[in-house]
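Student: kindly return the folded structure for what I paste below:
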Amino acid sequence: MNYNQNKKIAQITPKTLIIGVDIAKFKHVARPQDFRGLEFGSPCYFENTKEGFRHFLMWVLQLMQAQTMNQVIVGMEQRARLLN
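Tutor: Now for the predicted structure:
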C-alpha cells in the first residue's frame, strides 16, 4: 500500500458512515454501511432531481443521528453508458 492509500484508509473510523450510491439514469440507490463494510438500515431510493438529492441528504443526516456517527463518506460511480 502506498502512503496516499494508507492516509485515505486512516480517515475511516468506527464513527464513519459509508454510503455507496448506484447511479442510474432516473433513479439512484444508496446503501449504508459501517467501517467494517457491514450493511445496515434500509436503502434509499432517490430521483435525479433537486428534490431527490434533498431526500438523500435528509436520509444521510437521519442515519448519522440514529447511529451516532460524526462523519460520512459518500461514494458514487457514474456509468459510462449514461454519458451518451
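Student: make it CA atoms for all contacts and neighbour counts henceforth
Tutor: Fine.
Student: make sure residue 14 is indeed in a strand.
Tutor: No - counting by DSSP: H, G, I helix; E, B strand; the rest coil, residue 14 is not part of a strand but coil.
Student: that one: what's it in contact with?
Tutor: 34-35, 69 (C-alpha atoms under 8 Å, 6 or more residues apart in numbering).
Student: write the PyMOL selection for whichever of the residues you listed are buried.
Tutor: Restricted to buried positions by 16 or more other C-alpha atoms under 10 Å, the PyMOL selection for those reads:
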select buried, resi 34+69
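Student: what is the nearest of the contacts of residue 14 to residue 57?
Tutor: Lowest distance from residue 57 to the contacts of residue 14 (C-alpha to C-alpha) belongs to residue 69, with 14.7 Å.
Student: and this one, so I can compare the two:
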Amino acid sequence: MKSNTQNAKIEAITEKTLVLGIDVGSETHYARAFDYRGVEYSKKPFKFSNTEAGFVTFKEWILDLKEKTWEG
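Tutor: Sure thing, here's the model as predicted:
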C-alpha cells in the first residue's frame, strides 16, 4: 500500500508544481526552489531570518518566482 501512496504523491506533481526545500535554523533559514523535474530556479539558496519580516521576504521571493515562471 505504501507504494500506491508514493505513486499518488508523484502523480500529483505537475508542470505548475513548485518544490521548496528549506533548511530551518534557530535564527536563519535557507530555501531553494525547484520545478517539477528537479531543476533549480536560483543559483544560490534564499536566506531569510526567523522573524516576521524574514517570512514576509520569503513570501515575496516565492511570489516573484511564481510571476517569473508561470505568469511571465
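Student: need the longest helix for structure 1.
Tutor: If each helix of structure 1 is counted by residues according to DSSP state H, the longest one is helix 50-66.
Student: okay, that one sits on what stretch of structure 2?
Tutor: Under the alignment (TM-score structural alignment), helix 50-66 of structure 1 falls on residues 52-68 in structure 2.
Student: try stretch 19-30 of structure 1
Tutor: So stretch 19-30 of structure 1 sits over residues 20-31 in structure 2, by TM-score structural alignment.
Student: buried set for the matching stretch?
Tutor: Buried, per 16+ other C-alpha under 10 Å, within stretch 20-31 of structure 2: 29-31.
Student: and stretch 33-44 of structure 1, by the same measure?
Tutor: Neighbour-count burial for stretch 33-44 of structure 1 [16+ other C-alpha under 10 Å]: residue 34.
Student: run the chain-centre distance for that stretch.
Tutor: In terms of C-alpha atoms, centre = their mean, to the nearest Å, the centre of stretch 33-44 of structure 1 is found 9 Å from the chain centre.
Student: could you do stretch 9-20 of structure 1 as well?
Tutor: Worked out by C-alpha atoms, centre = their mean, stretch 9-20 of structure 1 lies 10 Å from the chain centre.
Student: how about the strands in structure 1?
Tutor: 16-22, 27-33, 44-47, 71-77 (DSSP state E).
Student: with distance to residue 60 of structure 1 added, can I get these in CSV?
Tutor: Formatted as CSV, the strands of structure 1 follow (distance: least, C-alpha to C-alpha, whole Å):
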stretch, distance to residue 60 of structure 1
strand 16-22, 8
strand 27-33, 9
strand 44-47, 9
strand 71-77, 8
